[in-house]
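> Okay, sequence plus prediction incoming.
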Amino acid sequence: MDPRRLDYTGEGIGEDELLATPYAQVRAWVDAAVARSSSAPDVVEPLAAAVATVDAEGRPNVRTVLLRFLDERGPGFVTALTSTKGREIADNPRVAAGLTWPAMYRAVRFRGVAVELDRDEVAEYWRSRPWGSRISAWASQQSQPVSSRAQLEAAARARAEQFPDHGGADDVPVPDFWGGYRVVCDEVELWGGRRDRLHDRIVYRRVGEGDLGDALSWEVSRRQP
């Protein structure tokens, strides 16, 4: 018997527990994960999300980003628009994303279309980032090859000299090549782990034009695990 095999002891989720809208339900789970991360060591990065795209040949790519936006319009993240994910989204905006909290026996899966964030929204978030994070965004040609760690650090030092830290939100301007995306969802799935791998999968599927806060735009169903 594999000593690493665990029996999931989560409470799962039932249809009678669902909140009024997919947004309300996802927000409740995200907030619970964030709250647990502040008091327990088993949820280290509650906003870490896997985002999957496909390249021009239809080959999938997946990477981890941090969820920086979540409202009725959908989940969102920031990135260099010139990165691999940015280029692939430009060619094919259909994406999937997932949040997973193993210690809580919960996961959320999103499927939909990535839409570029409004520049005002990008700028507002950019100003909230620490100075060092803003410098790194300028220094990194995201997804491009680099000869060494030393070259990357030299680029960061050059940008730090260009945009010195005066303690202000506008010390470092927003690069034109930097932005983000929101996933406009067609489907949202909630996964709740249970014993003997008989897990719960509750799915919201779009049937109307409303956002995640519009209950009438979503049909709820259960899938087998």
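All right, it came through fine.
> all contacts plus neighbour counts: C-alpha atoms, from now on.
Will do.
> What is the burial count for Asp200?
22 (other C-alpha atoms under 10 Å).
> From Gly193, how far out is it?
Using C-alpha to C-alpha, to the nearest Å, one gets 6 Å for the distance from Asp200 to Gly193.
> Need the overlap of contacts for these two.
Taking C-alpha atoms under 8 Å, 6 or more residues apart in numbering as the contact rule, the neighbours common to Asp200 and Gly193 are Gly12.
> could you show me where the helices are in this protein, in order?
Secondary structure of the chain, counting by DSSP state H: helices at 22-37, 84-91, 119-128, 131-139, 149-162.
> Could you find the closest non-adjacent residue to Arg94?
Counting by C-alpha to C-alpha, 6 or more residues apart in numbering, Val113 is the residue found nearest to Arg94 once chain neighbours are left out, at 4.5 Å.
> same question, Arg205
Nearest non-adjacent residue to Arg205, counting by C-alpha to C-alpha, 6+ apart: Glu187, 4.7 Å away.
> now for the longest strand along the chain, which elements pack on it?
Within the chain, and with DSSP state E defining each element, the longest strand by residue count is strand 178-192. The helices and strands touching strand 178-192, judged by 3 or more C-alpha pairs under 8 Å, 6 or more residues apart in numbering; DSSP states H and E, are strand 74-80, strand 106-116, helix 119-128, strand 200-206.
> any idea of the angle that strand forms with strand 200-206?
For the pair strand 178-192 and strand 200-206, the angle between their directions (axes from the mean of the first three to the mean of the last three C-alpha atoms, to 10 degrees) equals 130 degrees.
> what angle sits between strand 178-192 and strand 106-116?
Interaxial angle of strand 178-192 relative to strand 106-116 (the same axes, to 10 degrees): 150 degrees.
> coming back round to it: so can I have JSON lines of the helices of the chain showing mean neighbour count?
As requested, those are exported to JSON lines (neighbours: other C-alpha atoms under 10 Å):
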{"stretch": "helix 22-37", "mean neighbour count": "18"}
{"stretch": "helix 84-91", "mean neighbour count": "19"}
{"stretch": "helix 119-128", "mean neighbour count": "15"}
{"stretch": "helix 131-139", "mean neighbour count": "19"}
{"stretch": "helix 149-162", "mean neighbour count": "14"}
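> Next one for the comparison:
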Amino acid sequence: MSRDFHAADDPFPVFESWLQEAGGTELNDPNAMALATVDADGMPDVRVVLMNGYDARGIVFYTNLGSAKAMELSSQPKAAAVFHWKSLRRQVRFRGTVEQVSAEEADAYYATRPRMSRIGAWASHQSHPLSSRAELENAVAARESEFEGREPPRPTWWSGFRIVPISVEFWLDMPYRLHDRATFTRGGDGGWSRTRLYP
């Protein structure tokens, strides 16, 4: 299992296998990834977010469209992400272009979130200045009152982004820093080529 990326023709079945294993070994959030974007000044920006879905098209996360990362992705629709599973001594890197998910996809995921997370999406002006914790708590309380007795719909300013990878790299820790690595590169026909890498 640990070396099957050297025999695979497609990175996503391997990624799925590793993610499932991480679900049994990581204490918290095996779907956490460091997401790197570029701001308007050309400076890199990185933060940890949760991946909320994936398929053959790419990996998906959700956010407030007024957040820093959303604004950066809207102006420069490209990103990199890395999953690091310390318990398994593995990591997977994604690099690619970025597209916004459909309204139907966003609605479907939003409906699965806990009620308070859905209310929080209405209350938070993500990445914008906040005068105090009390201001946020008051905003949450106001939205709770607003949606009492009914389900909060998805705000128009909350949606998801998909990283459509042009490359996916697998890294496996090995003794003496002689790690096992391979990268998958997507061709113009949508197929993948695989290259083993020096550590």
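Nice, I can see it. Please read these numbers as outputs of a predicted model, since none were measured by experiment.
> nearest residue to the spatially most central residue of the second structure other than its sequence neighbours?
When the second structure is reduced to its mean C-alpha position, the nearest residue by C-alpha atoms, centre = their mean turns out to be Met51, at 3.4 Å. In space, and not counting its chain neighbours, Met51 of the second structure is closest to Phe61: 4.8 Å by C-alpha to C-alpha, 6+ apart.
> for Ala156 of the first structure, same thing?
Taking C-alpha to C-alpha, 6+ apart as the measure, Ala156 of the first structure lies nearest to Ala139, with 4.9 Å between them; neighbours along the chain are not counted.
> For the aligned partner of that neighbour in the second structure, list the residues it contacts.
For Ala139 of the first structure, the equivalent position in the second structure is taken to be Ala123, counting by TM-score structural alignment. Contacts here follow C-alpha under 8 Å, 6+ apart; on that basis Ala123 of the second structure touches Leu136, Ala139, Val140, Arg143.
> Surely the last one touches Arg118?
No. Counting by C-alpha atoms under 8 Å, Arg143 of the second structure sits too far from Arg118 to count as a contact (10.0 Å).
> I figured Glu45 of the first structure hits Ser37, correct?
Yes. Between Glu45 of the first structure and Ser37 there is a contact at 7.2 Å, judged by C-alpha under 8 Å.
> which residue sits closest to the counterpart of Leu172 of the second structure in the first structure, ignoring its sequence neighbours?
Using TM-score structural alignment, the partner of Leu172 of the second structure in the first structure is Gly192. For Gly192 of the first structure, the nearest residue in space outside its immediate sequence neighbours is Gly12; the separation is 4.0 Å by C-alpha to C-alpha, 6+ apart.
> Please apply the same query to Trp218 of the first structure.
Using C-alpha to C-alpha, 6+ apart and skipping residues adjacent in sequence, the residue nearest Trp218 of the first structure is Arg206, 4.7 Å away.
> Just give me the neighbour total for the counterpart of that neighbour in the second structure.
Applying TM-score structural alignment, one finds that Arg206 of the first structure aligns to Arg186 in the second structure. Close neighbours of Arg186 of the second structure, defined as other C-alpha under 10 Å, add up to 19.
> OK, contacts around Arg186 of the second structure?
With contacts taken as C-alpha under 8 Å, 6+ apart, Arg186 of the second structure has the following neighbours: Pro165, Ile166, Ser167, Trp192, Ser193.
> Near the residue nearest to Arg94 of the first structure, how many other residues are there?
Using other C-alpha under 10 Å: Val113 of the first structure sits among 18 other residues.
> Aligned counterpart of it in the second structure, please.
When the structures are aligned by TM-score structural alignment, the residue of the second structure matched to Val113 of the first structure is Thr97.
> For Ala139 of the second structure, see how far away that match is.
As for Thr97 of the second structure, its distance to Ala139 of the second structure is 35 Å (criterion: C-alpha to C-alpha).
> ok, Cys30 of the first structure touching Glu45?
Cys isn't right for residue 30 of the first structure; it's Val. No. With contact defined as C-alpha under 8 Å, Val30 of the first structure does not reach Glu45; the gap is 11.1 Å.
> who's in contact with the residue located most distally from the centre of the second structure?
Relative to the centre of the second structure, the most outlying C-alpha is that of Gly149, 32.0 Å out, by C-alpha atoms, centre = their mean. When the contact criterion is C-alpha under 8 Å, 6+ apart, Gly149 of the second structure has no partners at all.
> Please report the distance of it from Arg115 of the second structure.
Taken as C-alpha to C-alpha, the span from Gly149 of the second structure to Arg115 of the second structure is 12 Å.
> repeat for Pro153 of the second structure
10 Å.
> Now for those two: what residues contact both?
Shared contacts of Pro153 of the second structure and Arg115, counting by C-alpha under 8 Å, 6+ apart, come down to nothing at all.
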